[in-house]
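Participant: When you get a sec, could you give me coordinates for this:
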Amino acid sequence: MGRRFSSVRARTTLGATAVVAVALVAAGLAVVLLLRANLGGQADLSAEVTAREVASQLATGTPYRSLDLPDGDEHPVQVVDEHGRVRAASEDLKAISGTGSPAVRPDRSPPPPDGDSDDDSDFDDDPGRGEVSDDGPRLSTGSATVDGRTADYRFAAVEATTPADETVTVYAGADLAAARNAVGTVTRTMLAGLPLLLAVVAGVTWLVTRRALRPVEAVRAELAEITAAGDLARRVPVPASRDEIAGLAATTNATLAALEDSVAKQRGFVADASHELRSPIASLRTQLEVAAAHPELLDVDGLTEDVVRLQDLAADLLLLARIDAGDRPPERPVALGRLVQDELDRRAPVDRLPVQASIEADPHVMGVPGRLSRVIGNLLDNAQRHANATVRLTLREKAGTAIVSVADDGPGVPPGDRERIFERFVRLDDARSRDEGGAGLGLAIARDLVTAHGGTLTIGESSAGGALFEVHLPVTTSRVGGP
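Facilitator: Below you'll find the predicted structure:
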């Protein structure tokens, strides 16, 4: 169960549902606050309109007893003079709070002397005779009991001056029950609908994610079968959609193809290596068995030759294995001219033909001296085996590239075989080769080493009609012994 809820589909569903929940709660809160503010503003406006209507009647001289006051409990009205006496009120108004008036019903007693006025009006100036105050209403929240029903109201206070020069304040209320009921209804509706909406979002996300990840599961299942069967020729299904999953499947198939090719090459390499090792080992065994039976027939030189051949082949195979494994010794700046000359001097006593060398420059390259010497040595070995009379080596620098050319005047290499000769254990027919025990690894090793140094090794035709090998290596600005 824990694994099920830790899946990508479960995490995606939970994440999407959480995001939608937060968004809905924020949006719902904003809607409720806006609705409350809007309905509150409407209540204020309704109370002010009612208060100004009554104040307008007073300003035009309508007597208190003849005022047209709103009926019902939606807009209770109370008129208070500047001495705090209630002069008029809605018929069914029984109690009121929030207006500042202690009384409810009209007071018909005479007003106190002018000096005893307890007017505590918050308005700046009284309106003129027969006018209604232009100031904004004074708003307050209170409660009122109308016809036996007590409710909360929003009160607006507006001043007016009668033609008799009496300034009064009209308090008119607007019932808040409708606004509060509307806000409560909206809130309850949102709270009731939120779980259902989140369930729909979670369900849709779960189904859509399952559909989207179905190709991934198909790729995983096929890879599991390929791994179990060890059949690298099989491929994973590529969905028809041109999306990231299709790209993943295509890349997986490309990886499987590369892996299949690599395994095939590795198996071929092992088979070829076994074949090449079998011959010298069989020769050694035969000679040793003959020597054991007939010591006088022991050929020491032949045994030594076979041992050297076996040793060289083992060394070549070990070097190829290291190259394939990505073994890269530390590189340093190498003076290529000096390295080539040292290799020529080392080989001079044993070469079949003298090498005509032309070292026109001494470019510096980044590399491993021993492996670069191996490249030069392998190319010269190949030229020595196939040349008729001439082997030429040239070193020059051109456009930031060091170029080493090795040419011979032998039979050359047909264009159709010029890439094949760089494959491992490949040897051309006897017309091309004077090989006396070579395993066909020299050129393969040379190309792999050059490639590992960031260069290229190509073959063409020399001016004498033989083979022309060219090594291209990038030149470095660093110098031997430099910082």
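
Participant: can we go C-alpha only for contacts and neighbour counts from here?
Facilitator: OK.

Participant: helix or strand for Gly370, which one?
Facilitator: Element membership for Gly370 (DSSP states H and E) is helix 369-386.

Participant: Show me what that helix is packed against.
Facilitator: In terms of contacts (3 or more CA pairs under 8 Å, 6 or more residues apart in numbering; DSSP states H and E), helix 369-386 is packed against helix 336-347, strand 391-398, strand 401-408, helix 442-452.

Participant: Going along the chain, name the helices of the stretch 1-150 of the chain.
Facilitator: In the stretch 1-150 of the chain, the helices defined using DSSP state H, counting those that start in this stretch lie at 2-5, 8-59.

Participant: now the other sequence, so there's something to compare against:
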Amino acid sequence: MRSVRARAALGATVVVALALAAAGLAVLLVLRANLTGQAGLQAEVAAREVAGQLALNVPYDELRTGDEEDHPVQVTDEDGRVVAVSEDLEAISGTGTDRVTPLPYSSGGGADDDGDDDDGADGAGPARGEVSTEDPDFANGTATVDGDRADYRFASVEATNEAGVTLTVHAGAPLAAEQRAVASVRGAMLTGLPVVLLVVAGVTWLVTRRALRPVEGIRREMAAITASEDLSRRVPEPGSRDEIARLARTTNETLTALEASVDRQRRFVADASHELRSPIASLRTQLEVGAAHPELLDVPGAVADTVRLQELAAGLLLLARLDAGERPGTARLDLGALVHEEVSQRTGDRIPVTVSVPEGGGFEVTGSRAQLARVLGNLLDNAERHARGAVAVAVRTRGGGVGVEVTDDGDGVPEAERERIFERFVRLDDARTRDEGGAGLGLAIARDVAVRHGGRLTVTGAAGERGARFALWLPDAR
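Facilitator: Prediction:
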């Protein structure tokens, strides 16, 4: 079954069917036990009535057994021989013997085979003229009375007559009422169970259909969004506060994030095309002029445009790898040593860089040496571009990790722009000239690399009246 509604209806129906079957079986068992107990009680009463007569030494052929059809009676002696039966009893089972013909006895009913009148004076055997007070034995059996065969519940009660003979009275009570009641209840259950299951299946189907109606609306809208590629559309959110409403809200949040990601990607492609077009056009112009007039070829300008184009391509390639989920390396490296190495290679900087790294080390981090070196280089390039006369780098341990602060004495970054400068291809107004400003990728790359290394990159104002402080934090390798 591919339908959730069908599976829910089937599941509910199966569960209800099992529950009703178990409950019905329990009801039938309890009902049968109660009715069988009542029949046993009736059989016990009948048996004790006959046993009382035997205790009074009533002759066997004069025993009053009541209604023979309702309470067939069979009396046996200690050896299991039948000594008396109720009138019209033709067959019996369940009492230990199926004989229904009494053996001939003396008219007194108390003599044994040798005619001895032993009365048990030695104290052996049960008391004379008494009915046993112990709980009777019960058994189910059948009896045929006057040609009618039926099921009975038999009770066996012992009695001792005045001659000291122990007799067992087997009296039965009919089980017809119990059988009719159980059959009626079973028939009602078998008739009502399919109706109940149909009702349960129908109600479950309707309730599930109503509950899943918003899901179908979400599915249709998502299909329409997929077909139209219009990520500005949103799925309908039901007014309820259940799981489906949360699903709709989460879907819309996902669509919002997807739309923003696609917009960023489109802007990225557009900005990348724009940034690449400028150095390529400048380089082509210079080469065309040089081809026509070699004496006018601006070789330094062509080299600068080529370098700028190379750096831009490298930055775009790194961003593409980061967006694709490239994981940082797992090498351990000393961030203080990396700072010294990067600064020592910057021989052409406009402003010398002051480095502050405490002795003793302890600045180990885990990650990609090339990517972290790129971060430091981008931060230093940004500081050199905006500084007036001083650029400083400080390394220190901080908050369970290693911090690197790059400070310049330039005009600083307005507080409202401090997050925006980490977006791709963003350059503030004072850094938009292509001669002095970059393409707007350096800080974006630096933050992406820091985040993927489990760290962070922020910007604040410098301690003095002007300037900016870029703070890089990475977790300690330990």
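
Participant: Please state their TM-score.
Facilitator: Superposed pair, TM-score by TM-score structural alignment, normalised by the length of structure 2: 0.89. Supporting alignment: 465 aligned residues with a CA RMSD of 2.7 Å.

Participant: Point out the most buried one among the helices and strands packed on helix 369-386 of structure 1.
Facilitator: Mean neighbours per residue, mean count of other CA atoms under 10 Å, is largest over those for strand 401-408, with a mean of 24.

Participant: and Ala150 of structure 2, how many neighbours does it have?
Facilitator: 16 (other CA atoms under 10 Å).

Participant: Surely it is within a helix?
Facilitator: No - assessed with DSSP: H, G, I helix; E, B strand; the rest coil, Ala150 of structure 2 is strand; it does not lie in a helix.

Participant: I figured it was touching Thr142, is that so?
Facilitator: Yes - counting by CA atoms under 8 Å, Ala150 of structure 2 touches Thr142, with 5.6 Å between them.

Participant: ok, back up a step: got the helices of the stretch 1-150 of structure 1 as JSON lines, with distance to Asp126 of structure 1 columns?
Facilitator: Output for the helices of the stretch 1-150 of structure 1, formatted as JSON lines (distance: least, CA to CA, whole Å):
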{"stretch": "helix 2-5", "distance to Asp126 of structure 1": "73"}
{"stretch": "helix 8-59", "distance to Asp126 of structure 1": "12"}
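
Participant: If I take the helix holding Gly370 of structure 1 and helix 336-347, what angle do their directions form?
Facilitator: 50 degrees (axes from the mean of the first three to the mean of the last three CA atoms, to 10 degrees).

Participant: average distance between helix 369-386 of structure 1 and structure 2?
Facilitator: Once fitted to structure 2, helix 369-386 of structure 1 is off its aligned match by 1.0 Å on average (mean CA distance after the TM-score superposition for structure 1).

Participant: residues of that helix that come out buried?
Facilitator: Within helix 369-386 of structure 1, the residues scored as buried using 16 or more other CA atoms under 10 Å are 369, 371-386.

Participant: can you check stretch 352-365 of structure 1 too?
Facilitator: For stretch 352-365 of structure 1, by 16+ other CA under 10 Å, it's 353-355, 357, 359, 361-365.

Participant: Over to stretch 167-187 of structure 1?
Facilitator: Buried residues in stretch 167-187 of structure 1, counting neighbours by 16+ other CA under 10 Å, are found at 167-176, 179-180, 182-183, 186-187.

Participant: how about those residues, which pair is most distant?
Facilitator: With distances taken as CA to CA, the most widely separated pair in the buried residues of stretch 167-187 of structure 1 is Thr167 and Thr187, at 44.0 Å.

Participant: helix or strand for the residue nearest to Asp299 of structure 1 when sequence neighbours are not counted, which one?
Facilitator: In space, and not counting its chain neighbours, Asp299 of structure 1 is closest to Gln287: 7.5 Å by CA to CA, 6 or more residues apart in numbering. In the assignment (DSSP H and E), Gln287 of structure 1 maps to helix 244-293.

Participant: mean distance, that helix to its aligned residues in structure 2?
Facilitator: When structure 2 is superposed, helix 244-293 of structure 1 averages 1.5 Å from its matched positions, counting by mean CA distance after the TM-score superposition for structure 1.

Participant: Need the residue closest to the centroid of structure 1.
Facilitator: Glu244 (12.1 Å; CA atoms, centre = their mean).

Participant: Can you find the partner of Leu24 of structure 1 in structure 2?
Facilitator: Aligned counterpart of Leu24 of structure 1 in structure 2: Leu20 (TM-score structural alignment).

Participant: for that match, what are its contacts?
Facilitator: Contact analysis of Leu20 of structure 2 by CA atoms under 8 Å, 6 or more residues apart in numbering lists Leu193.

Participant: wait, is Gly329 of structure 2 part of a strand?
Facilitator: No - assigned with three-state DSSP, Gly329 of structure 2 falls outside any strand and is coil.

Participant: Distance check, it against Gly336 of structure 2.
Facilitator: When CA to CA, to the nearest Å is the yardstick, Gly329 of structure 2 and Gly336 of structure 2 sit 18 Å from each other.

Participant: looking at it, the residue nearest to Asp299 of structure 1 is touching Val300, isn't it?
Facilitator: No - at 9.3 Å, Gln287 of structure 1 and Val300 do not qualify as touching, with contact defined as CA under 8 Å.
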